[in-house]
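Visitor: Here you go, sequence then predicted model.
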Amino acid sequence: MQIDLTGRTALVTGSTQGIGLAIATGLARAGASVVVNGRGEERVAEAVRAVRSDSGGDRVSGAVGDLATAEGAAAVVEAVPEADILVNNLGIFGSAAPLEIEDAEWLRYFEVNVLSAVRLIRALLPGMKERGWGRVLNLASDSAVAVPAEMIHYGMTKTALLAVSRGFAKDAAGTGVTVNSVIAGPTHTGGVEEFVRELVGEELPWEEAQRAFMVAHRPQSLVQRLIEPEEIAHMVVYLASPYASATTGGAVRVDGGYVDSILP
């Protein structure tokens, strides 16, 4: 399958590292003009260079802004007033004792993981509908369906993204714009490595620590390993392409079989 996104502009939020960086690179390899987003000028510039180098493309730029704030979102929209592909990847996660999560933390997770996506959809979806083509992709998680006891606040936000995706897909009905969520399973990123170390300790070599984490904390995984960011990116690039024109309002799984359900 040859995916050609030449002529399309893609904005990928939270794309200076991890899954977001892999998605930005994958879209650039497919020919899209990609806008990398992050909160700091230096990190964004570094990511732009990395995407250009790894994709072989030169149509890569940056948009700096903290999307957890209305001001930051406005700055990004000013830099990218139109986009054909919007990938809401920005998110934070962490473990916490359920009864010790305070109001401010619940609100912070909602602001970063959910409202950041809503802000950009609200700004960019109208233009997609007017032009008769567009793709909105919200990065959810297996935690949206199988909420971990130690990450209830995170799971809540990812469940909310499933509803956000389904609702905006209805708003875009019949316009040529699709809106989907991608349910990513436990993925190998720098942040996840730190999270694994928190739960299984610092003393084990990484491969042993990863196996111990999967056995103790994610035993439902059918691949029995962490997913690589590029594997998530492959699905996103497909859903961003014309080949996925009949897939909308869905929650598409790249979870390594983690969610023990035929349907999400």
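Guide: Okay, I see it.
Visitor: going forward, measure contacts and count neighbours with C-alpha atoms only.
Guide: Fine.
Visitor: How are the helices of the stretch 1-150 of the chain distributed by residue range?
Guide: For the stretch 1-150 of the chain, the helices defined by DSSP state H, counting those that start in this stretch cover 18-29, 41-55, 70-79, 103-110, 116-131.
Visitor: Can you add distance to residue 193 and give these back as CSV?
Guide: Formatted as CSV, the helices of the stretch 1-150 of the chain follow (distance: least, C-alpha to C-alpha, whole Å):
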stretch, distance to residue 193
helix 18-29, 11
helix 41-55, 20
helix 70-79, 28
helix 103-110, 20
helix 116-131, 25
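Visitor: I'd like to know which of those helices lies nearest to residue 229.
Guide: helix 18-29 (4.7 Å; C-alpha to C-alpha).
Visitor: what angle sits between the closest one and helix 41-55?
Guide: 50 degrees (axes from the mean of the first three to the mean of the last three C-alpha atoms, to 10 degrees).
Visitor: list the helices and strands helix 18-29 packs on?
Guide: strand 9-12, strand 33-38, helix 41-55, helix 229-239 (3 or more C-alpha pairs under 8 Å, 6 or more residues apart in numbering; DSSP states H and E).
Visitor: let's bring in a second one:
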Amino acid sequence: MQALYIASSGMAAQERNVEVISNNIANMRTTGYKRQRAEFQDLLYQSFRRAGSTTSATGTEVPVGIEIGSGVKTAATPRVMSQGDVAPTEKELDIAIRGEGFFAVSLPDGRTGYTRDGSFERDSSGQLVNVDGYTIQPGIVIPSTANSVSIAPDGTVEAYLNNSTTPTTLGQLQIARFANKAGLESIGNNMFVETGASGPAQSGTPNSDGMGDLLQAYLESSNVNSVTEIADLIAAQRAYEMNARVITGADEMLQATTQMR
């Protein structure tokens, strides 16, 4: 009975939906995390009577056909790249992007990663790095004698060196944006890499040409909304239960048919 296969595809789709929701909830406190959502498509249809087919020699046509679907499939799990809440941290090397853009990070395999997680540190040589020790592009070195490091909204990094009364410019942070940021590939550790779907990175100066500005001593929170996720979870559970009930009903119908024979 085709209903068994159709309902099983519905259960599989809702199982994948719950997996996406559970990952969102698990990352509610992950800095810069962007929530995902599951999108679905119906499968091929079997046509028993096509709409518009003729039914007589005079050319009368069927106004409505008979089509039976094959179920559902998961089509995509795109990320929702909306802005998360920005919260103060009182740490001078924490930086939040308010608006469009990603920080560029040099990965160990030679690729460039992109992240919204601005929780930066200094390594043993004073290089500005992320929590995994990967260099932030372009490379900025903060000397050990630097005091009162200041990061402007346009990314300019300044500090007072050797008790000087005049700040010294150490460099300027750049951020990157993409034509289709939802097309970025997630590789874990709050990191994305570009793909053919995302288009190439377009680097620029913060707070100019549509780029977001930077906020020092702030971090961007996850954009996961707990109420929305719980509501989606309940809906997925109910859809799963309904598909399971269809399988039970179809099984009972097959049992009745068997007993008739």
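Guide: Looks like it came in fine. All values reported here derive from a predicted model rather than from experimental measurement.
Visitor: Could you get me the TM-score between them?
Guide: Once superposed, the chains reach a TM-score of 0.20 (TM-score structural alignment, normalised by the length of structure 2), with 90 aligned residues with a C-alpha RMSD of 6.2 Å.
Visitor: quick one, which of the helices of the stretch 1-150 of structure 1 is nearest to residue 197 of structure 1?
Guide: Using C-alpha to C-alpha, those put helix 18-29 closest to residue 197 of structure 1, at 17.1 Å.
Visitor: and the angle for that closest one with helix 229-239?
Guide: 50 degrees.
Visitor: quick one: helix 18-29 of structure 1 to strand 33-38, angle?
Guide: Using the same axes, to 10 degrees: helix 18-29 of structure 1 against strand 33-38 is 160 degrees.
Visitor: before we move on, back to that, output the helices and strands packed on helix 18-29 of structure 1 in JSON lines, with mean neighbour count and distance to residue 123 of structure 1 appended to each entry.
Guide: Below are the helices and strands packed on helix 18-29 of structure 1 laid out as JSON lines (neighbours: other C-alpha atoms under 10 Å; distance: least, C-alpha to C-alpha, whole Å):
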{"stretch": "strand 9-12", "mean neighbour count": "26", "distance to residue 123 of structure 1": "12"}
{"stretch": "strand 33-38", "mean neighbour count": "27", "distance to residue 123 of structure 1": "16"}
{"stretch": "helix 41-55", "mean neighbour count": "18", "distance to residue 123 of structure 1": "22"}
{"stretch": "helix 229-239", "mean neighbour count": "21", "distance to residue 123 of structure 1": "21"}
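Visitor: Kindly reformat the ones you listed as CSV containing distance to residue 107 of structure 1.
Guide: Converted to CSV, the helices and strands packed on helix 18-29 of structure 1 look like this (distance: least, C-alpha to C-alpha, whole Å):
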stretch, distance to residue 107 of structure 1
strand 9-12, 23
strand 33-38, 21
helix 41-55, 26
helix 229-239, 27
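Visitor: which of the helices of the stretch 1-150 of structure 1 is buried the deepest?
Guide: Of all these, helix 18-29 has the most neighbours on average by mean count of other C-alpha atoms under 10 Å, namely a mean of 26.
Visitor: how about the helices of the stretch 101-250 of structure 2, start to end?
Guide: Going by DSSP H, counting those that start in this stretch, the stretch 101-250 of structure 2 shows helices at 226-260.
Visitor: hey, which helix is longest across structure 1?
Guide: Secondary structure of structure 1 per DSSP state H: the longest helix is helix 152-171.
Visitor: Which strands and helices lie in contact with it?
Guide: Helix 152-171 of structure 1 packs on helix 103-110, strand 134-141, strand 177-184, going by 3+ C-alpha pairs under 8 Å, 6+ apart.
Visitor: Next, the buried residues of it.
Guide: By neighbour count on 16 or more other C-alpha atoms under 10 Å, the buried set for helix 152-171 of structure 1 is 152-162, 164-166, 168-169, 171.
Visitor: What angle do helix 103-110 and that helix make with each other?
Guide: Using the same axes, to 10 degrees: helix 152-171 of structure 1 against helix 103-110 is 40 degrees.
Visitor: angle of helix 152-171 of structure 1 against strand 134-141?
Guide: 160 degrees.
Visitor: mind checking which of the helices of the stretch 1-150 of structure 1 is nearest residue 190 of structure 1?
Guide: helix 18-29 (6.9 Å).
Visitor: before we move on, the earlier item: tell me which of the helices and strands packed on helix 18-29 of structure 1 sits nearest to residue 110 of structure 1.
Guide: Between the helices and strands packed on helix 18-29 of structure 1, strand 33-38 lies closest to residue 110 of structure 1; by C-alpha to C-alpha that is 18.0 Å.
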